[in-house]
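Please work out how this folds:
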Amino acid sequence: MPNNELFILSVLTISILCILVILLVYLTIRKAIDIKRREKIEKYKEIYNPLIFQLLTEGSYSRALTPESPLQQKAIEELLSRYANVLEGEEESKRLTEFASMHLTEYYRKQLKSKKWSTRMNTLYHIDDFNMISLLDDVYGLTKKNRLSHEELVHILRILALFQFQPLFQMLTNNYQYLSEYDYRHILIRIEKQQFDQFVLHFYKAELPLQKAVLEVISIKRERSYLPFIENSIHSNTGEVKLRSLKALAEIGYVKNINPYLDLLYSTKWEERMIAAKLIGSLKVEKAMPGLIELLHDQSWWVRYQAGQSICQFANGKDILRKVLETSNDVFAKDMAWEWLHKGV
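A predicted model of the protein is given here:
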C-alpha cells in the first residue's frame, strides 16, 4: 500500500509539473506575440502620425492612411484617441470625426456585437470620443438588448445625449426612471438647450434624482434664462430641491430682487444659511454684510467657512475680516477670519 501511494503521489507531482511547464510555455509565447504585436502597432503609429496630424490641421488626406489590417486600424484608433483629447478647434474635431467614420464605422459596428463586455465598452468610449454619429442607430439598438450592464446603459445614453437624440426625453422619463442623480447629470450635461427645456417643463412630474440632476446642470451651465424657473422652485419646494435651487441661483450669481433671500441668512437650517451666504457673496450685497459677519460666529463650520469666503469677495472684505480678528470674542470666528486672511499668502 505505501508503495502504491508513493507511486500515485509521484504521478500527480509529475502531472502538475508538466501542466505548469505547459502553462509557462503558453504564457511565454503569448507574451512574445503581444510584444511583437505592440511593436508593429508602434511602427504603424510612427508612419501614420504625421499623416493624421496633417489631415487634422490642414485637411489634406493621404491614401496611405487607409488601414488594411486590424493592427493598422488599432494604430489609427490610438492616434485618434490621443488627438481627440487635445483638439480644441471645431474644424479639426470635425475632420477627426469624418476620418473615423470613414475608416472605423464598420469595424466598430462589429465590435458592438462582441460577446466581451470590455470590447463593447471600449468601442462605446471610442464612438463617444470621435463623435461618430454615423453609428447612432447601432448605439440606440443596444438599448434593446436583454442583458445590458448598468455601465453600458449609462454610456449609451450619454452618447445619445451627445448626438442630441430626440427620443431621449421619453427614454429617461418613461423607461429609465431608476437611474441615479449622478447618472442623470452626466447624461443631461450633454443636451443642448432646446431639448433640455423639455426636462425643465417636466420637472414637477419627475422623480427626485432627475429633479436634482436638472438643477445641478443649470448650476454648472449658469444659464440665466432659467432664473424664473429657479426662483419659482425655491419658493415652491422644501428640503433638497429647495437647497439645490438655491445653489443654482448662487452659481448663476444674479437675481432681480435680493430681499426675499436675505432672511435665509438667519434660517434654522445650516444648509440654507450656507447657500444664502454664497449667494450674498456672489452678488456682493453690501446691506447683507452684518448678516455675513454674524455667520462667522455660526455653530456650523461649513457656514462659517462660506461666510468667510463671501466676505472676501467684497472690495473691503479683508479689512472686515481683520476687524473681526481683532475685536471678536468668538474663538471660532477669529480662527475663520485668520484662515481667510492668510489664504493664498
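
drop to CA atoms for contacts and neighbour counts, all remaining ones
Fine.

Please enumerate the strands of the stretch 51-200 of the chain.
For the stretch 51-200 of the chain, no strands are identified by DSSP state E, counting those that start in this stretch.

all helices for it, in order.
Per DSSP state H, counting those that start in this stretch, the stretch 51-200 of the chain carries helices over the ranges 70-84, 90-111, 117-129, 136-141, 150-162, 168-170, 181-188, 193-201.

can I get these in TSV with distance to Lys43 and mean neighbour count?
Shown next, in TSV, are the helices of the stretch 51-200 of the chain (distance: least, C-alpha to C-alpha, whole Å; neighbours: other C-alpha atoms under 10 Å):
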stretch	distance to Lys43	mean neighbour count
helix 70-84	9	18
helix 90-111	19	17
helix 117-129	22	17
helix 136-141	32	15
helix 150-162	32	20
helix 168-170	42	16
helix 181-188	37	20
helix 193-201	45	15
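
In CSV: the ones you listed, plus distance to Leu325.
As requested, the helices of the stretch 51-200 of the chain are arranged in CSV below (distance: least, C-alpha to C-alpha, whole Å):
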stretch, distance to Leu325
helix 70-84, 51
helix 90-111, 51
helix 117-129, 51
helix 136-141, 60
helix 150-162, 49
helix 168-170, 53
helix 181-188, 40
helix 193-201, 45
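
relative to helix 70-84, how tilted is the strand or helix carrying Ile41?
In the assignment (DSSP states H and E), Ile41 maps to helix 2-58. Orientation check (axes from the mean of the first three to the mean of the last three C-alpha atoms, to 10 degrees): helix 2-58 against helix 70-84 gives 60 degrees.

gap between helix 2-58 and the chain center?
The chain centre lies 36 Å from the centre of helix 2-58; the measure is C-alpha atoms, centre = their mean, to the nearest Å.

Any buried residues in stretch 290-307, and which?
For stretch 290-307, the neighbour count (16 or more other C-alpha atoms under 10 Å) marks 291-293, 295-298, 301-307 as buried.

Among those, name the ones in helices.
Among the buried residues of stretch 290-307, DSSP state H puts Gly291, Leu292, Ile293, Leu295, Trp301, Trp302, Val303, Arg304, Tyr305, Gln306, Ala307 in helices.

Next, the contact list for the third one, please.
Counting by C-alpha atoms under 8 Å, 6 or more residues apart in numbering, Ile293 makes contact with Ala307, Ile311, Val324.

tell me the SS of Val255?
Applying DSSP: H, G, I helix; E, B strand; the rest coil to Val255 yields a three-state assignment of coil.

contacting residues around it?
Applying C-alpha under 8 Å, 6+ apart, we find Val255 in contact with Leu227, Leu249.

Could you check how many residues crowd around Tyr48?
Tyr48 has 21 neighbours, counted by other C-alpha atoms under 10 Å.

want to put them side by side, so please do this one too:
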Amino acid sequence: MFSNNMQSFIILNIYILIIVNVILLISVYYQIIKDKIKKKRYEKKSIYLKPMIIAFLNDENHEVQVKRELKNNYLKMIAIDIMVEYAEANHVNLSTQFVSLNLVDLVIKKLRKKLNIIYLKKLALMGSEQAYDILMDFAQSEDLDISYMSYFGLARINAQKDKKIAAIQQLVRSDIFRDRIIEILRQFDLAFEEWLELLEKEESVKGKIIFIKVIMIKDDILREDYSDHLEKFLNDQREVKIAAIEALGNSRNAKYIDVLRRIYENEENWQVRVAVAKGLSSFKFESVKDVLLKMTKDSEWWVRYNAIKSIVAMGEDGLFSLIDLSLESSDEKISDLAYYFLNANHDVYNTVKNIEV
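Next comes the predicted model:
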C-alpha cells in the first residue's frame, strides 16, 4: 500500500514538473513573439515617420505636419530616437527642435514619475536647457550610472556660464571615478581662460589634478601666456606637480626644458622623476638628449624605463642613440633595457629596419 502511494506521489510530481516546464516554455515563446511584434511595429512606425522628421529638421515649416503625426507618446518616443540618431550622425544640436515638438517635457514628466536609465539617456542626448534642473538633481544620485548619465547630459547643454560652472563644480566633488569626471568635463564648452580660472580657484588636490588634465590636451596649451599659469603648480603636492609636469610637456615650449631638468636633478620622489621623463618626450630630441640619457642611469627602474621609452618616441635620432646605448653602455641593466625596446617593440623594429635599408 505504501509503495503504491509513493509511486502515485512520484508520478504526480513528474506531471506537475512537466506542466510547469511547458508553461515556462510557452511563456518564453510568447515573450519572444511579443518582442518581435513590438520590434516590427516600432520599425514600421519609424520608417513612416523618419522622412517627415528629417524634412522638419531641415525646414521648420514642416513642424505642423510632424506635430499632427505625433498623436501619442509612443510615436513621440520614436521621434526622439530618430532625432537623437540624426543629431549624433550629423554632429548637430537639435535642442530647439526637441523643445518645439514638446518632446523634452514628455521625457521629464516620465522621469519625475519614475526614474529610468533609458529615459534618462534620451533626455541627456537631447541637450536641452529645459532638462538642466532635473539633471542636476539626478546627478547627485548614489547610483553612479544615474549620476554619470546626468552629468553627461549637463555637459551637452549650452547653458549660461554660471549654470555650467555650477554643474562642473558639483561634478568635481562627486564620487564618480576621476578619469570619468575628466572624460565628461572635456565635453563642456568653456573657453580656455575659464578653465584656467576654475583651476586657480580650486583648493582640493583632486580638483586641481582634474582641471590640469582637462586643460593639458587642449590646443591652447601651446600658448605661452596660458601655459605659464601652470608653473606655480610645480610647487604643489606631488600628484598636482606630476599633472603640471605633464601639461608643461604638452605645451612643447622649449623654455620649460630647463624647468623640468631642474626638477629632475633635485627631486627625490621617483614618481615625479618618471613624470619628467614622460614630459620630455614632447620636445625635440637634441634639446633633451643629455637629460634623457642621464635619466637612463637613474637608480629607479621606472625612471630608466620611461626615459628610454621617451627616446624611442623621438624618431630616428632617438633610435640611433638607443642603439648606441644598447651596444656601448657599461651598465648591463641599461644596455639590456635599451635592447629590449629595440627588439620587442614592433614599431621600433620596423623603424630600425627602414633605417638600415
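
circling back to that earlier point, including distance to Val11 of structure 1, could the contacts of Ile293 of structure 1 go into TSV?
As requested, the contacts of Ile293 of structure 1 are arranged in TSV below (distance: C-alpha to C-alpha, whole Å):
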residue	distance to Val11 of structure 1
Ala307	78
Ile311	81
Val324	85
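
Give the aligned equivalent of Val84 of structure 2 in structure 1.
When structure 1 is aligned by TM-score structural alignment, Val84 of structure 2 is paired with Ser81.

Was I right to think its match contacts Ile127?
No: contact status for Ser81 of structure 1 versus Ile127: not in contact, 10.2 Å apart, counting by C-alpha atoms under 8 Å.

hang on, the earlier thing: ok, which of the helices of the stretch 51-200 of structure 1 comes nearest Gly239 of structure 1?
helix 181-188 (15.9 Å; C-alpha to C-alpha).

how much does the closest one stray from structure 2?
Taken over the aligned residues, the distance from helix 181-188 of structure 1 to structure 2 averages 3.1 Å (mean C-alpha distance after the TM-score superposition for structure 1).

any residues touching that helix, and which ones?
By C-alpha under 8 Å, 6+ apart, the residues outside helix 181-188 of structure 1 that reach it are Val154, Leu157, Arg158, Ala161, Phe196, Pro209, Leu210, Lys212, Ala213, Val214, Glu216, Val217.

And those, which is closest to Glu5 of structure 1?
Minimum separation from Glu5 of structure 1 among those (C-alpha to C-alpha) is found for Val154, which lies at 58.0 Å.

That closest one corresponds to which position in structure 2?
Using TM-score structural alignment, the equivalent of Val154 of structure 1 in structure 2 is Tyr148.

next one: Ile127 of structure 1
Matched by TM-score structural alignment, Ile127 of structure 1 corresponds to Leu123 in structure 2.

Identify the residue nearest that match in space, chain neighbours excluded?
Of all residues not flanking Leu123 of structure 2 in the chain, Val107 sits nearest, at 6.5 Å (C-alpha to C-alpha, 6 or more residues apart in numbering).

How much space separates that neighbour from Ser100 of structure 2?
Remark: distance between Val107 of structure 2 and Ser100 of structure 2 (C-alpha to C-alpha, to the nearest Å) = 14 Å.

Let me know the distance separating the aligned partner of Leu185 of structure 2 in structure 1 from Ser149 of structure 1.
Taking TM-score structural alignment, the alignment pairs Leu185 of structure 2 with Leu188 from structure 1. Distance, Leu188 of structure 1 to Ser149 of structure 1, using C-alpha to C-alpha: 20 Å.

same deal with Phe229 of structure 1?
Taking C-alpha to C-alpha, one finds Phe229 of structure 1 at 35 Å from Ser149 of structure 1.

Neighbour count for these two, which is higher?
Neighbours were counted for Phe229 of structure 1 and for Ser149 using other C-alpha under 10 Å; Phe229 has more, 15 against 11.

SS state for the more buried one?
Counting by three-state DSSP, the backbone at Phe229 of structure 1 sits in helix.

ok, now how distant is it from Ile275 of structure 1?
Separation of Phe229 of structure 1 from Ile275 of structure 1 (C-alpha to C-alpha) stands at 18 Å.

ok, then the element right after the one helix or strand Val259 of structure 2 maps to?
Using DSSP H and E, Val259 of structure 2 sits within helix 257-266. Using DSSP H and E, the next helix or strand after helix 257-266 of structure 2 towards the C-terminus is helix 270-279.

buried residues in that next one?
The neighbour-count check on helix 270-279 of structure 2 (16+ other C-alpha under 10 Å) flags Trp270, Gln271, Val272, Arg273, Val274, Ala275, Val276, Ala277, Lys278, Gly279 as buried.

Check how far it sits from its aligned residues in structure 1, on average.
Helix 270-279 of structure 2 sits 2.9 Å off on average (mean C-alpha distance after the TM-score superposition for structure 1).

orientation of that helix relative to helix 257-266 in degrees?
Using the same axes, to 10 degrees: helix 270-279 of structure 2 against helix 257-266 is 150 degrees.

what comes into contact with helix 270-279 of structure 2?
For helix 270-279 of structure 2, the external contacting residues (C-alpha under 8 Å, 6+ apart) are 238, 241-242, 245-250, 260-261, 263-264, 267, 292, 295, 300, 302-303, 306-307, 310.

Mean distance of the helix holding Ile41 of structure 1 to its aligned residues in structure 2, please.
Counting by mean C-alpha distance after the TM-score superposition for structure 1, helix 2-58 of structure 1 comes out at 2.9 Å.

What is that helix packed up against?
When contacts are defined as 3 or more C-alpha pairs under 8 Å, 6 or more residues apart in numbering; DSSP states H and E, helix 2-58 of structure 1 packs onto helix 70-84, helix 90-111.

chain center to the longest one, what's the gap?
Helix 90-111 of structure 1 has its C-alpha centroid displaced from the chain centroid by 23 Å (C-alpha atoms, centre = their mean).

do the first one as well
The chain centroid and the centroid of helix 70-84 of structure 1 are separated by 24 Å, computed with C-alpha atoms, centre = their mean.

For it, give me the average deviation versus structure 2.
Following superposition, helix 70-84 of structure 1 is found to deviate from structure 2 by 3.1 Å on average (mean C-alpha distance after the TM-score superposition for structure 1).

quick one: that helix to helix 117-129, angle?
Using the same axes, to 10 degrees: helix 70-84 of structure 1 against helix 117-129 is 50 degrees.
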